[in-house]
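>>> this one's sequence-less:
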């Protein structure tokens, strides 16, 4: 009898779709699970069967192991693939699958449990002879012990959630007086994210590279490594760009790091796909960071340089088959780079974004792993990552060039994303050179325009005015083509973006041509075609195409610099300028209130922390904009709030 025939994917979004593609291609039946928020999601539509597992909140759905096991029982699934995130590194869930007679497509519960604790795994790695960073990984977790150990280690140092990952529960501390505050926030974030507030302390390496080794083991004792990935381009300790191989890797260093990764895997009798992460300093010394006992988000770059399907290997190993290749047969070809597409606004300190996907078109020529469809709502309940774009080339420069074009040509309209940031990162000369570290964004990218509010160019404003005019004229039956009224005066347009407003004048010319003036700049345009999704225009004699969405006086316009959202405010009343600071604190996004630090009647100072909002798996501090007295607190601990909802009023 085969080991399993039907796989339940205990996950959502792009990774659920990714696993299903391979599983279905190999002849397996797939079962999706979904929460209330994901009832119509692409991963649900793609599956052979789907089971509803609970409300939108992760604790009641994707983190509800009982509901997942019941879904497997009801659907007749005989294996569970956890993907990444959620319960993928939960030892109790892996053990529960085994007890229920289900094949858990991953390593043993014992390996997950040990490597899931940064504290215990570091102790195990020291014993196994794997190079480790100096730090504290003891059982005592009281403030006094952590202060004493921090003094011993020295500053700067890192606080890390022992059970954590993805930058949550992690803080960089430069001075002793900052320690207790950072311990408090790290504990709180770790407890909410992972159910454990246990911390470790480590000496902070300044400007290292983050390099990880992909390892794979089977049930017959074979363990190999499939090369490395460089994940140094990060913000808030979350990876933004990953590539393989590492630009500064040598054959000798690769072999040494690979052997260290195998030592780590052998220490826990590792089976399946795993990643051993290291920090690499400027001297070529590397140190164990952690081991992720699951498939990584960035696994596609390894697939593209090795020619292997890592999900297929996971299924083969879980079915008891031996690995189909030996270490000597692992060959790395070319270079691959991946970027993570997030629903976030880099100009607002990377604030996660929610809303409806009005347009979605992956770019041709690059691999795009995603779980998106037009009309879908991006909710506040889950991680803001929407998908990944990956390019492969014979050289690193070819891969970079292909990926840059792919990012520029990708169409995502309806909500803010980090697409403009990604394009500017890929264009940056230092990134192109390959000589960077984990400090790259903070030190060399802090003044990039993508981190500032988007200001449309005069040409973009002219295109917007032409599209507003074209659609208005079409709706009223005007032919435009060949029409001209010499006596007509220019039409005045006022286009807005947030609190900004721009004035333009549009004149009709012969043969359907338009003249648009914005401040001192003028443009001759002709709309050659516009079907509501894509337009072809001629601008000052140059023909170009761009995607757009125009509805009810709102225009989303796609360009190589990211999407642009403009409103036609021509007939809206002119409002006086609002004050810079407000006594009304509003929710910056949908989310849940996880801490209320004030009450009515309290006096507060500008910048004082009032509330903590949790959204998309991160905590967001909400602070007072002015000095004053709290007159109203309109939320309680645990409340779900909507974007722009009034939370607190200060007088």
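Yes, it's here. Because the structure is predicted, anything quoted here is derived from the model rather than measured. Numbers count the residues shown, from 1 in each chain.
>>> make it CA atoms for all contacts and neighbour counts henceforth
Noted.
>>> in the protein, which strand has the most residues?
strand 223-235 (DSSP state E).
>>> which is the next helix or strand following it?
strand 238-244 (DSSP states H and E).
>>> hmm, back to that, chain center to the longest strand of the chain, what's the gap?
Mean-position distance between strand 223-235 and its chain equals 17 Å (CA atoms, centre = their mean, to the nearest Å).
>>> also this one, for the comparison:
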């Protein structure tokens, strides 16, 4: 299908920047560089020594090494990143996701340095980054939020007001994200103790112990809507994504369209998201996330003021390059199209490839990338930052790649995803590909009957199937004989026979 006819900054004249620095690593750095270079701009990256041999460093026009007490700390050093951008003449910085992508101070420092931040305004980052303030803003704008109690409103009565909301309750850190510090309370007798634990975790993870409690929707779906705004009053939605298959509050599978929505509900939830973004005067790409109940009710969850990990499924069904749109908006362009121009076709699924052992509680794994053969074919996309010969370490998040498929409908997309997983070869480090194949084959997933507690309710999906002893013996024998020391032993001539020399009887 064709995307909207969009006037680009290049068509209007010169881009106001000729080099874009990606303040990130891994697959998202590769993803952003691909579009930057396709547009004829130069792409730069920063990298820690641990990432020296990665795909992003190899493909960038500029690669500037940064340092820190840990690899992660280097990517959180805004001053060092801005200095790197100046050293290569970058006129814009793309933060990717994670790290400094939703950091108000970094955004302000970038703009103060005379460099364009490819993202929202500092004020929008600040507002939507605080779950309590974001929730209040959305409620005051007339959009649906779950019944809740907010500690900031009156700390002395917080426990009492939370109890009045009723069980089950979900405790959340005000500054939280990624599921950290969240606690479900079904027995109100435990409420005070769980609040104290949540406050302690919020302080530890985010340096902010403020909390709020909201009504917990049992077995909800997690549905989010992609939005684009130009900061000039123009906002569109780019349809929804279903993100309900999660472990530890973190997504594993995302798809679009959501199998839970009919046309009327789809329009309602997407227009709600666009309305929230419009109320903000939103600039750049963003995602409005909702909790979706079994009865079709939905409530605002949060807004992520950045590009999402799962953005490729939206690109696949619409033909819109979301990074291109981010660059255009950062260059001062208006969107140049209305909602009617945004159309979709087919069904897309993204599977996150993690270096982890699902059978052992999704424990992260490490190891060398001995062999890497990504799947190929029509409607198959592989976004990754690793290379054969590289190393998967414990320094970063265990997500090492994303497999995205696009089919004519959901059944075709599931079948294509299963074939692509079967064709994926990644040796040297245990991944979750076998787990993902079991997940795709589960009857409830095939039927689209999933929710955020789906994996907890079906632990057999994560469990490794038991192999027959004869099969295990054969596999161990083949593995042993494939190593050089074992081959040398198997091929060696015993000393007694070697002493005979060339004698023949």
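Sure thing, it's come through. The structure presented is a predicted model; accordingly, all values stated were derived computationally and were not measured.
>>> follow-up on the earlier one: against the second structure, what's the mean shift for the longest strand of the first structure, could you check?
Mean deviation of strand 223-235 of the first structure relative to the second structure after superposition (mean CA distance after the TM-score superposition for the first structure): 0.6 Å.
>>> the second structure: matching residues for that strand?
Under TM-score structural alignment, the alignment places strand 223-235 of the first structure onto residues 235-247 of the second structure.
>>> swap in stretch 429-438 of the first structure?
Residue span in the second structure matched to stretch 429-438 of the first structure, by TM-score structural alignment: 443-452.
>>> re the thing from before, the longest strand of the first structure to strand 238-244, inter-axis angle?
130 degrees (axes from the mean of the first three to the mean of the last three CA atoms, to 10 degrees).
>>> what is strand 223-235 of the first structure packed up against?
When contacts are defined as 3 or more CA pairs under 8 Å, 6 or more residues apart in numbering; DSSP states H and E, strand 223-235 of the first structure sits against strand 209-217, strand 238-244, helix 251-266, helix 299-306, helix 440-444.
>>> secondary structure class for residue 100 of the second structure?
For residue 100 of the second structure, the assignment made with DSSP: H, G, I helix; E, B strand; the rest coil gives coil.
>>> distance of the residue mapped onto it from the first structure relative to residue 326 of the first structure?
With TM-score structural alignment as the criterion, residue 100 of the second structure lines up with residue 87 in the first structure. Going from residue 87 of the first structure to residue 326 of the first structure by CA to CA, to the nearest Å gives 30 Å.
>>> over to residue 335 of the first structure?
Distance from residue 335 of the first structure to residue 326 of the first structure, by CA to CA: 22 Å.
>>> got it, and residue 447 of the first structure?
47 Å.
>>> what of residue 169 of the first structure?
Residue 169 of the first structure sits 38 Å away from residue 326 of the first structure, going by CA to CA.
>>> and the two? Which one has more around it.
Taking neighbours as other CA atoms under 10 Å, residue 169 of the first structure and residue 326 compare with residue 169 leading, 30 against 11.
>>> the more buried one against residue 158, yeah?
No. Counting by CA atoms under 8 Å, residue 169 of the first structure sits too far from residue 158 to count as a contact (10.3 Å).
>>> the closest residue to residue 486 of the second structure other than its chain neighbours: how many residues sit nearby?
With sequence-adjacent residues excluded and distances taken as CA to CA, 6 or more residues apart in numbering, residue 486 of the second structure is closest to residue 480, at 6.2 Å. Here the number of neighbours of residue 480 of the second structure (other CA under 10 Å) works out to 13.
>>> how about the helices and strands packed on strand 223-235 of the first structure, which one is nearest residue 123 of the first structure?
Closest approach to residue 123 of the first structure among these is made by helix 251-266 (11.3 Å; CA to CA).
>>> what range in the second structure does the closest one sit on?
With TM-score structural alignment as the criterion, helix 251-266 of the first structure aligns to 263-278.
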